[in-house]
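Participant: Predicted model, plus sequence, below.
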Amino acid sequence: MTRTDPFSGIAAALAAPGRPTSDYDLNPGVLLPEGRRLKPAAVLVAFQAGRAGLEIVLTKRASHLKNHPGQIAFPGGKVDATDADPVAAALREAEEEIGLTCANVSVMGTTEAHETVTGFSVTPVLGRILEPFQPVPEAGEVEEVFSVPLAHLADPQNYRVEQRRWRGEWRRYYTVPYGPYYIWGATARILRALADRMDA
């Protein structure tokens, strides 16, 4: 009997057409300034084999942080001058934030960049975790490391559109709740873009 590669769906999604996304996707009335300069950043969308199939590793940011306290996020951050490219940045940040070593990740590819309201152009880097690992949350920055079944995140019906006031205006955004975790904003938008690719 031929065993199906569980990562074949990810490879197919990477081969599917996509487009850049942004925090403004659901807010078409926002006028963005011409010539704006975005800071490069990258996140690691890390897949691992779980009991119920593939899972995506996420983090919960520490509640005392100045930026995005308590929010659910991918491991990742700014592209430093010492990083060769966004892929190198995502792998470095994952090792620093959750103890996932570069040697334990097979990079499958990247998807189109996501523009955030905070002025970053974030490149999602999709990677396969090769061997089981014990997460080591970075003290002071990461409160928790957990995983969510890909089957949940790949189903467009699990996404909702909500809104809240931000800088005096209503802003709409995607959410994809899972158990006690409220996944929203840029993280949910990047996941929704992946779900759309897998559903194509």
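Facilitator: Happy to help now that I have it. Numbers count the residues shown, from 1 in each chain.
Participant: For the rest of this, base every contact and every neighbour count on C-alpha atoms.
Facilitator: Fine.
Participant: how about the helix ranked longest in the chain: buried residues?
Facilitator: What stands out as the longest helix in the chain, according to DSSP state H, is helix 185-199. Buried residues in helix 185-199, counted by 16 or more other C-alpha atoms under 10 Å: 185-198.
Participant: Alongside the first one, take a look at this:
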Amino acid sequence: MQALNKLTAQDISRRLQAVNPQRSFDVPSNLISDQFREAAVLVPFVRLRDEWQLLYIRRACSERDRHSGQVAFAGGKRDPHDPNLYSTALREAQEEIGINPQDVSILGHLSAHHSISNFKITPVVAQVPWPYSLQLQHSEVDRAFTIPLTWLADPRNHELHLRELKGTNVPVVYFKEYDGELLWGATARMTLNLLHMLGVDFSTLDQPIAKAA
């Protein structure tokens, strides 16, 4: 797993473009609605203490937000004025955590993921210089934090649980807590997809081990 830290930004970009993933970690196709809305998130790589880390947020608690209080990547739904989904991810990251689009180096994107709230989400992978003076929009974001890529890739730190969704038991990805934060659901699936594209083997994730509460 330490080999992940030896990857350059160019290496990451090439792997995102060259690899045809054997699995996407998306939700089962029978649970994907035809009436989805487009969205995009920014998946930022940052270099910290000679290792790659990913930058996450914890959403602010709000009764209007179905994903209130959850760990996520900065992002949101596509605006009619956004020329493409890359623009959506950059605009939302600027609005939510204050990252200037001019400071972002786009490395590529992952295949789309679907959420239970009927969004088709495109994860836009990028590098952001670090340290960076983030400006959180506190009405939407409670906290921004990083998790080391090698910790995310360690099979001891994630597992599948069964969770009931629309009357069906669906395998849901859960990571162990990191710095008090719990990464699970769609953002966890995007994270696994990214790691898979970088060459991490997730064959141990083939079987759910328990039913989540």
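Facilitator: Arrived safely, thanks for sending. Not measured: the values here are computed from a predicted model.
Participant: about what we covered before: how about TSV for the buried residues of helix 185-199 of structure 1, with distance to Leu44 of structure 1 added?
Facilitator: TSV is the format used below for the buried residues of helix 185-199 of structure 1 (distance: C-alpha to C-alpha, whole Å):
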residue	distance to Leu44 of structure 1
Gly185	16
Ala186	13
Thr187	11
Ala188	14
Arg189	14
Ile190	11
Leu191	12
Arg192	15
Ala193	15
Leu194	13
Ala195	16
Asp196	18
Arg197	17
Met198	18
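Participant: which of those lies closest to Ser8 of structure 1?
Facilitator: Nearest to Ser8 of structure 1 among the buried residues of helix 185-199 of structure 1 is Met198, at 10.6 Å by C-alpha to C-alpha.
Participant: leaving aside the residues next to it on the chain, what's closest to the closest one?
Facilitator: Counting by C-alpha to C-alpha, 6 or more residues apart in numbering, Met198 of structure 1 lies nearest to Ala13, which is 5.0 Å off, once chain neighbours are set aside.
Participant: And for Trp184 of structure 1?
Facilitator: Nearest non-adjacent residue to Trp184 of structure 1, counting by C-alpha to C-alpha, 6+ apart: Thr175, 4.2 Å away.
Participant: so that neighbour makes contact with Tyr181?
Facilitator: No. Contact status for Thr175 of structure 1 versus Tyr181: not in contact, 10.3 Å apart, counting by C-alpha atoms under 8 Å.
Participant: Between the two, tell me which one has more neighbours.
Facilitator: More neighbours surround Thr175 than the other of Thr175 of structure 1 and Tyr181, with 22 against 13 (other C-alpha atoms under 10 Å).
Participant: one step back: residues in contact with the longest helix of structure 1?
Facilitator: 9-10, 12-14, 16-18, 21-23, 72-74, 114, 116, 124, 153-156, 159, 173-176 (C-alpha atoms under 8 Å, 6 or more residues apart in numbering).
Participant: show me what contacts Ile121 of structure 2?
Facilitator: With contact set as C-alpha under 8 Å, 6+ apart, Ile121 of structure 2 has these partners: 38-41, 112-115.
Participant: out of the residues you listed, which are inside helices?
Facilitator: Those of these lying in helices (DSSP H): none at all.
Participant: Make CSV out of these and add neighbour count.
Facilitator: Written out in CSV, the entries for these read as follows (neighbours: other C-alpha atoms under 10 Å):
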residue, neighbour count
Glu38, 18
Ala39, 24
Ala40, 30
Val41, 27
Ala112, 17
His113, 22
His114, 24
Ser115, 18
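Participant: quick one: which of the residues you listed is nearest Thr88 of structure 2?
Facilitator: The closest of the contacts of Ile121 of structure 2, once distances to Thr88 of structure 2 are taken by C-alpha to C-alpha, is Ala40, at 6.0 Å.
Participant: Alignment lookup: that closest one to structure 1.
Facilitator: Mapped onto structure 1 by TM-score structural alignment, Ala40 of structure 2 lines up with Ala42.
Participant: wouldn't that match be in contact with Ala89 here?
Facilitator: Yes. Look at Ala42 of structure 1 against Ala89 with C-alpha under 8 Å: they come within range, at 6.3 Å.
Participant: so what sits against both of those two?
Facilitator: Common neighbours of Ala42 of structure 1 and Ala89 (criterion: C-alpha under 8 Å, 6+ apart): 76-79.
Participant: Neighbour-wise, give me the winner out of the residues you listed.
Facilitator: Going by other C-alpha under 10 Å, Gly76 tops these with 25 neighbours.
Participant: Distance of that one relative to Glu95 of structure 1?
Facilitator: With distances taken as C-alpha to C-alpha, to the nearest Å, Gly76 of structure 1 is found 9 Å from Glu95 of structure 1.
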